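A.B. asks: Turn this into a structure:
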Amino acid sequence: MSEAAAPNSARLAVLLPFAAVTLIWGSTWIVITGQLGTVPPTWSVTYRFLIAGIAMLAWAAITRQPLRLDTRGVGFAVLMGLFQFVLNFNFVYRAEGHVTSGLVAVVFALLLVPNAILARIFLGQRLGRQLIVGSLIAMAGVALLFLHEIRRDPAASGEVYLGIGLTMLGVLSASIANVMQAGETAKAYPMATMLGWAMLLGAAMDGAFAWITTGPPVLDTRPSYIAGVLYLGILGSAVSFPLYFSVLRKIGPAKAAYSSVIIPVLAMLLSTLFEGYRWSWLAAGGALLAGAGLVLALRARRPNR
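C.D. replies: Prediction:
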């Protein structure tokens, strides 16, 4: 298999936003746990993307991007909102009600698998040998992290399997949205405008579902909850998603999904600082393998079609 010239993924224009997104999303898992309890999960998701959507459209207006979408654009925004900002996040928030945030983050690292498969089917993007080897090394690391998290949870029962199942549904939903963002339809519209409307339409769907299933809006007025919603809405969404999708368009869904491989490692590091998380040899070995796989994969060149 012949290989093309130097990979875009090894350039600073990709590495810097990739690192920023990974750092921010590595912190959101802990913040999400603070959103559970008084407020039903779907209402928390609604508030998050209402704030994010307003912030995105405000940025579009400040940068003088057109705010209107045509009929095709609205349809695309509805689908993007459904898969990325409704199904994905509702599954993840509910999963954290059944298992630890660390386990959810580890399972979400599997995003690179459906991303690679769907990108091959719908975008015709092939995987080079170096990317495949990097993926296998990273997945070995994910397997060790998964085993470590399962051993940490003494109640390996139906609750655990339900949490894992919900996370897997979130992974599939996110992967569909990832591949949509790499397609030609998404590239035909300004990113801030498209994401802003997708977030607001997603928030509307979230709110409708929340009202039907749990009743009128519920708000936790504690400063920690409000700060968490703002952090997740602005940094965790309005800042991170444009950065992530811009990287995804440059290097493809398979490589972009490697952020999800490193995120659980960062989540564990933050948990060590703030929650007294204790590492094991399994977790340390998994983190090292995940990092090695990431470096190898991001240095891989894109194969010729």
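A.B. asks: From here on, just use CA atoms for contacts and neighbour counts.
C.D. replies: Will do.
A.B. asks: Check for me that residue 37 belongs to a helix.
C.D. replies: No - counting by DSSP: H, G, I helix; E, B strand; the rest coil, residue 37 is not part of a helix but coil.
A.B. asks: how close does it get to residue 93?
C.D. replies: Using CA to CA, to the nearest Å, residue 37 is found at 11 Å from residue 93.
A.B. asks: now residue 55
C.D. replies: Counting by CA to CA, the gap from residue 55 to residue 93 is 22 Å.
A.B. asks: These two: which has the busier surroundings?
C.D. replies: Neighbour totals were compared for residue 55 and residue 93, and residue 93 leads with 26 against 20 (other CA atoms under 10 Å).
A.B. asks: Let's see this one next, to set against the first:
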Amino acid sequence: MKESTHPYYGATLVLLSSIVFSSKAIMVKLAYVYHVDAANLIALRMAFALPFFVALGWWAARQGSPATLTIQDWSWLVLLAVIGGYGSMWLNFEGLRFVSAGLERVILFLYPSLVVVMSAIFLKHRITRREWFAMTVSYAGVVLVVWHDIELSGLHSSETMYGAGLVLLSAVVYAGYLLGCGQFIPKLGATRFTALTMSIAAFASACQFGISGSTKEIMALPHQVYALAMLMAIVATVLPAILMNIGIHQLGSRKASLISAIGPVSTILLAYLFLGEQLSWIQGAGTVLVMMGVVAVSMDATTPSKVTEADV
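C.D. replies: Predicted structure coming up:
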């Protein structure tokens, strides 16, 4: 991709995208104060975001020739959106019930290294020395941050481990989703692919709510939950996606991914400001190690998938 003559403009957009996306975990934790469950919160988030994704898909369809997808393509696309899009989202939201926002973001940022591992297993890509280094320091960083949260939680450490496991599984599922993206983005384009998969994920969310949820229950939620869900949809879902896409167009995916590594730091700072979560040198050291791993993977020319913020 040709680099822009306005690098600071693109860098600012990517930085803003990473920071506003980081607010998602904060909003989820604030919403949980009102005893809403993960399925209902995701249903509200996706309901508010769906009109924007439909509009994005309509706009993308008008910009280029329509893509031709076979029935098999559509089947895989739906499976990818339901499992990789909605499934990873639900695991992430449910995990946030038991872990701090800072820990959630640090674990989720393992997905670049997970993409490398999956590419080696399923696509027979060779793992380079830089990638081995990246994975080693990243997982060491996660161990430190998990240790920090277990020390804080004391008797509730089993819940911390359970929540961390859910978030890690979310990162694994999302890494698989990214691997599958490579089969469809060349056919559909990144914008149209995002609009389609997120719209399908919203439908999956509605289906789960229809099976297990209660309209009476969701209509009786405090108005603060609706406000947080709307902010989550616009500020932490649609806005960062737009800013990141423009930023990638300006800078290219590799430089954008390096800047987006600020994500865990901004989440930890926002959690400190809005949730009162503690800061410690252990947490800081672990976060730095994970960011080093992300930067190392992003700088490797052989990395099979561009590294950007996860939409989970």
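A.B. asks: in what helix or strand does the closest residue to residue 172 of structure 1 other than its chain neighbours lie?
C.D. replies: Once flanking residues are discounted, residue 172 of structure 1 sits nearest to residue 114: 6.9 Å by CA to CA, 6 or more residues apart in numbering. Element membership for residue 114 of structure 1, per DSSP states H and E: helix 112-123.
A.B. asks: try residue 161 of structure 1
C.D. replies: Here residue 161 of structure 1 is assigned to helix 158-181, by DSSP H and E.
A.B. asks: Check which helices and strands that helix is in contact with.
C.D. replies: Packing contacts for helix 158-181 of structure 1, counted by 3 or more CA pairs under 8 Å, 6 or more residues apart in numbering; DSSP states H and E, involve helix 88-95, helix 101-108, helix 112-123, helix 240-251.
A.B. asks: distance between that helix and the chain's centre?
C.D. replies: 10 Å (CA atoms, centre = their mean, to the nearest Å).
A.B. asks: now swap in stretch 43-62 of structure 2 and tell me
C.D. replies: With CA atoms, centre = their mean, you get 17 Å for stretch 43-62 of structure 2.
A.B. asks: returning to that earlier point: what's next to whichever helix or strand comes after the helix holding residue 161 of structure 1, contact-wise?
C.D. replies: Using DSSP H and E, the helix or strand that follows helix 158-181 of structure 1 in sequence is helix 184-187. Residues outside helix 184-187 of structure 1 that contact it (CA atoms under 8 Å, 6 or more residues apart in numbering): 73, 76, 180, 181, 194.
A.B. asks: and if we set it to 7 Å?
C.D. replies: residue 180 (CA atoms under 7 Å, 6 or more residues apart in numbering).
A.B. asks: Go through that helix and flag the buried ones.
C.D. replies: residue 186 (16 or more other CA atoms under 10 Å).
A.B. asks: Ok, stretch 199-214 of structure 2 next?
C.D. replies: 199, 200, 201, 202, 203, 204, 205, 206, 209, 213.
A.B. asks: Looking at the residues you listed, which is nearest residue 243 of structure 2?
C.D. replies: Among those, residue 199 lies closest to residue 243 of structure 2 (CA to CA), at 19.2 Å.
A.B. asks: aligned partner of residue 23 of structure 1 in structure 2?
C.D. replies: Structural correspondence for residue 23 of structure 1 with respect to structure 2 (TM-score structural alignment): residue 19.
A.B. asks: Nearest residue to its match in space, ignoring adjacent ones along the chain?
C.D. replies: residue 266 (5.9 Å).
A.B. asks: All good on my end, thank you.
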